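**Student:** coords please:
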Amino acid sequence: MMRSRCMSLAATALAVLLAGCAQLGGQPDPATSTGAADVPVFSPEAAATPMPCPADVLQQAPGTRCLSGRDSAGAFYLIALPAGWQPGQGDLVLHAHGGPSLGAPTLARTVEDLQRWAIMPRAGYAWAGSSFRQGGVAVRAAAEDTERLRQLFVQQVGAPRRTLLHGQSWGASVAAKAAETYTRDATGRRPYDAVLLTSGVLAGGSQAYQFRLDLRVVYQALCGNHPRPGEAAYPLWQGLPAGARMTQAELRSRVNDCLGLDQPAAQRTAEQRRKLDTLTQVIRIPASSVFSHLSWATWHFQDIAEHRSGGGSVFSNEGVRYTGSADDEALNAAVARYRADPAAVARFAADTDLTGRIPVPVLTVHGIDDPTAFVEMDDSFRRTMVAAGTAGHLVQTFTAHDTHSYLADPVYPALLDALQAWLSTGQAPTPQAVADRCEALAPRFGPGCRFQPGYRPPPLATRVPERTVGPK
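**Tutor:** Sure, this is the predicted structure:
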């Protein structure tokens, strides 16, 4: 009887231990696992080629070695190994880049990524990044390319002690998609130990880009030159008509004619100032980001319409009331209205939206005044993970930065240190602990932490009007 009771207690203790490991990615988590291996096994790749590391990377991390190649799917990749890095002892940051880029993949893209993220090898991490095999708004394909690169790294360099999956901007949705899709291999191991999402586009494609349709219709109501009178009319959710070509310079010329963006504010005409003020107040973006968002609402929308949605609209502004202009009634009467195609939305959402079923620790950071990916998207992501039952895997942090592509050097080692401690102790970090760690690292990595531990983002609907999808 006593032996039986002891065995029962031991079994209970083991179950508790395994449950704790599940929170850290060591064992399958019932809330996030189907019970079957979901990591594909890719064929061995051709050997990577040694290449000179970019000079600025070597300046930050002397002795770093670089390897590059093109994988069997057509994606270019770049690997950076800091001095002294050894398999089984060193850790890997597996990077998913932002954008997305359009057009054919290039090695130059991965070189630029490594230059931006040279802080990773400087902090002692191996770094690997893929160009992805295709341009365009294709999240699942990019997630697959990222996992392929992880396996290539293991085959050709060696298995790291830990793999930390990092997604930046649009790449944050790629990394989150990879983390929820590839949760364990045939041996039961997690491919990724933890996930870092920075400045993330995390509201899902079906919601994250709706405000860019708002930008297109309000811009057209004010400016009337994209398209111009006399040019072929098309629904603005298409970005451009199928097969149409326009250069960045041509679009910039149109925007400057209407808004005077390339001129000092004092040199803009009264009409240009009025229209620019209306646009920025209604869409709630700074003037400095108008052209970038309008570009994405041109060429990314064209990519979505031609290649991702089956030709239907994934965007809608039915029932949206635009406010903030001098005459909201006139503005709302002037803007074009579009209804989303439910089948197109479902197709696009299946590729770009997230389930939140991520079985390992996830740490995010976002500048509160990010002009490119609104900080409110982090509230959407939190709600997604709450709905998936994985909110305990998520810690979100925020900074006072008003930039998107890069915050500050000490921010990222602090976040990685927090993930490492979480994995080692099983205790999730607090935002205050991350802020404190950043300040502790500032003497080594420089200033710029600016964490705001008490900040919580409002819902995305407070910034981007909610809308209906498909027939009422």
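
**Student:** contacts, neighbours, all on C-alpha from now
**Tutor:** OK.

**Student:** got the residue ranges for the strands in the stretch 301-450 of the chain?
**Tutor:** Along the stretch 301-450 of the chain, counting by DSSP state E, counting those that start in this stretch, strands occupy 362-367, 394-399.

**Student:** what's the closest of those to residue 419?
**Tutor:** Distance to residue 419, taken as C-alpha to C-alpha, is lowest for strand 362-367 among the strands of the stretch 301-450 of the chain, at 7.1 Å.

**Student:** roughly how far is the closest one from the heart of the chain?
**Tutor:** Here strand 362-367 is found 10 Å from its chain centre; the criterion is C-alpha atoms, centre = their mean, to the nearest Å.

**Student:** now do stretch 249-261
**Tutor:** On C-alpha atoms, centre = their mean, the centre of stretch 249-261 falls 28 Å from the chain's centre.

**Student:** run through who's touching that stretch.
**Tutor:** The contact list for stretch 249-261 (C-alpha atoms under 8 Å, 6 or more residues apart in numbering) reads 223, 225-226, 262, 268-269, 272-273, 275-276, 287-288, 291, 295.

**Student:** ranking those residues by neighbours, who comes first?
**Tutor:** When neighbours are counted by other C-alpha atoms under 10 Å, residue 276 leads these with 23 neighbours.

**Student:** quick one: it from residue 441, how far?
**Tutor:** 42 Å (C-alpha to C-alpha, to the nearest Å).

**Student:** count the residues that sit near residue 447.
**Tutor:** 15.

**Student:** residues in contact with it?
**Tutor:** 408-410.

**Student:** wait, a helix at residue 69?
**Tutor:** No. Looking at residue 69 with DSSP: H, G, I helix; E, B strand; the rest coil, it is strand, so not inside a helix.

**Student:** from what I see, residue 200 and residue 167 are in contact.
**Tutor:** Yes. Using C-alpha atoms under 8 Å, residue 200 is in contact with residue 167, at 7.4 Å.

**Student:** another for comparison:
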Amino acid sequence: MKNTRFSLAAFALLGSAALQPAHAAPGVIDAPQVATCPAPVPEATRCYTGEDGAGAFYWIAIPRDWNRVLVMHAHGGPETGPPRPQRSEDDLKRWAITVKAGNAWAGSTYRRGGYGVTMAAEDTERLRQIFVRHFGQPRRTLLHGQSYGAGVAAKAAELYAPVHGAKSPYDGLLLTSGVLGGGNAAYDFRLDLRVVYQYACGNHPRPDEVQYPLWTGLPMDSTLTRADLAARVKDCTGVGTPVAQRTPEQIARLKTILSVVKIQERSLLGHLTWATWLFQDLVQKRLDGRNPFGNVGVVYQGSADDAALNAGVARYAADPQAKGALAVDSQPTGRTALPTLGLHAIDDPTAFVELESAYRSIRDAAGTGELLVQSFSSEREHSYLSDSEYPALFAALLDWIDKGEKPTPESLAQRCATLKARYDTDGKNGCHIQPGWQAPALDSRVPPRNP
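**Tutor:** Purely as a prediction, here's the structure:
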């Protein structure tokens, strides 16, 4: 993708041919280079690094007793800085369990920092082609998307679907802690956070600073740092100091923000950071300064005085073209023939578990709901769940592909229990899948927008 700015014309074309690859993969400028595998990747694993010819870096790991299954990993984020080789190495270390289970692993940094789901899907496919070119065709290839990467993997599953009788390069899809349903649905609440935070605190921006629409994230010439933002949050809400040291005013302001936006204290600063620098990248660099997020007509609830809150928060109308461009880039159509498994922590502090219901609705509307099995765990984490759960999901997905044995949340929990002794070596993880649990509707967590 030579032009990394969202193009409405290009997205309209992509939307009319959503099952076709968006672009041909550029040529590769060098072969994978042998590298020393980082711990905790198992010993005797072969590791390689390289650059994909389009600006993305990658790591590849192939275990000694490779089972001929390749797991293409789409990482979370996105990062707002330029691509870093260290990012892919860090992903490999975090997901070493994939290699311990006998699978090869490959992960791209994506070709540039910032938002771009379709771009990242293309980068993932380019890396898969590099792997096949240098290491041969795997028996099976699975797409594993984590967090933001789950949206990337869902998009890749649709972009590289079978065309004119050709087989898809992917055999199955695993989505964990997924930011699903498209960027519009996933990030609306961060506009809510910006306007509610500003109503309560009034320091982002401060009254003596340049005032700007909060959906722009931050002016491009701003010198605000992440440490500065943390200091402002601490000053307003007391976050970062012991509860006993917070003033009554700080406690009241924090309660308003958390209750109305329905987030946890531990994730407040993280969400506000994304709603600052990611919004800056998305809106000003990718959408030509147009606003994809709106809150006109949204009714906020949960404060001590909701009438005053709703009268006092800033209101913005979304630009239809910007909203459409973001949707075409990031929102899945649901049109995929790949067996799909999902795992999401019920108390995920970063990606609302209710996003799973949005993805379920998309798959059901597309007629592919029967190919989606979602599971939920009683964990309170986002970036990584139990060691035992991932091998169970990989194995269940392969049995579904190879044997036609569609898993259920109950069978996933049972399979995890059988693998616990092998993979839960430190006794700290275990299996936490809750078979009877279902995700509530996203509207129960994020107030609905006007049509």
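
**Student:** which one of residue 200 and residue 167 of the first structure has more residues nearby?
**Tutor:** residue 200 (30 against 27).

**Student:** now the more buried one, nearest residue through space, not along the chain?
**Tutor:** Counting by C-alpha to C-alpha, 6 or more residues apart in numbering, residue 200 of the first structure lies nearest to residue 169, which is 4.2 Å off, once chain neighbours are set aside.

**Student:** quick revisit: what is in contact with residue 200 and residue 167 of the first structure at once?
**Tutor:** Joint contacts of residue 200 of the first structure and residue 167 (C-alpha under 8 Å, 6+ apart) are residue 173.

**Student:** okay, the most centrally placed residue in the second structure and residue 102 of the second structure: tell me how far apart.
**Tutor:** The centre of the second structure sits closest to residue 148, judged by C-alpha atoms, centre = their mean, with a distance of 1.3 Å. Computed with C-alpha to C-alpha, the distance linking residue 148 of the second structure and residue 102 of the second structure is 25 Å.

**Student:** show me the helices in the stretch 201-350 of the second structure, by range?
**Tutor:** Shown for the stretch 201-350 of the second structure, the helices assigned by DSSP state H, counting those that start in this stretch span residues 226-237, 248-261, 265-273, 279, 306-312, 320-330.

**Student:** please say which position in the first structure residue 305 of the second structure maps to.
**Tutor:** Aligned against the first structure by TM-score structural alignment, residue 305 of the second structure finds its counterpart in residue 327.

**Student:** kindly report the same for residue 162 of the second structure.
**Tutor:** Correspondence of residue 162 of the second structure to the first structure, assessed by TM-score structural alignment: residue 184.

**Student:** which strand or helix spans that match?
**Tutor:** Here residue 184 of the first structure sits in a region with no helix or strand, counting by DSSP states H and E.

**Student:** circling back: please identify the deepest-packed of the helices of the stretch 201-350 of the second structure.
**Tutor:** helix 279 (a mean of 26; mean count of other C-alpha atoms under 10 Å).

**Student:** tell me the buried residues in stretch 420-438 of the first structure?
**Tutor:** Buried residues in stretch 420-438 of the first structure, counting neighbours by 16 or more other C-alpha atoms under 10 Å, are found at 420, 422-423, 426, 428-429, 431, 434-435, 437-438.

**Student:** out of the residues you listed, which two sit at the greatest distance?
**Tutor:** 426 and 438 (20.3 Å).

**Student:** find the nearest non-adjacent residue to residue 223 of the first structure, please.
**Tutor:** Per C-alpha to C-alpha, 6+ apart, closest to residue 223 of the first structure is residue 258, 5.8 Å.

**Student:** the one you found and residue 227 of the first structure, how far apart?
**Tutor:** Taking C-alpha to C-alpha, one finds residue 258 of the first structure at 13 Å from residue 227 of the first structure.

**Student:** kindly report the same for residue 159 of the first structure.
**Tutor:** For residue 159 of the first structure relative to residue 227 of the first structure (C-alpha to C-alpha), the value is 53 Å.

**Student:** between these two, who's got more neighbours?
**Tutor:** Between residue 159 of the first structure and residue 227, residue 159 has the larger neighbour count (other C-alpha under 10 Å), namely 20 against 16.

**Student:** can you find the partner of the more buried one in the second structure?
**Tutor:** The equivalent of residue 159 of the first structure in the second structure is residue 137 (alignment by TM-score structural alignment).

**Student:** for residue 372 of the first structure, same thing?
**Tutor:** Aligned by TM-score structural alignment, residue 372 of the first structure pairs with residue 350 of the second structure.

**Student:** need the contact list for that match.
**Tutor:** Residue 350 of the second structure neighbours (C-alpha under 8 Å, 6+ apart): 267, 271, 382.

**Student:** for the first one, give me its contacts.
**Tutor:** Yep, that's residue 267 of the second structure we're talking about. Going by C-alpha under 8 Å, 6+ apart, residue 267 of the second structure touches 349-350.

**Student:** one more: residue 176 of the second structure?
**Tutor:** 144-147, 150, 342-344.

**Student:** mind listing the strands for the stretch 1-150 of the first structure?
**Tutor:** Using DSSP E, counting those that start in this stretch, strands in the stretch 1-150 of the first structure cover 49-51, 65-70, 76-81, 92-96, 126-130.

**Student:** with respect to residue 316 of the first structure, which of those lies nearest?
**Tutor:** So among those, strand 92-96 is nearest, using C-alpha to C-alpha, at 29.0 Å.
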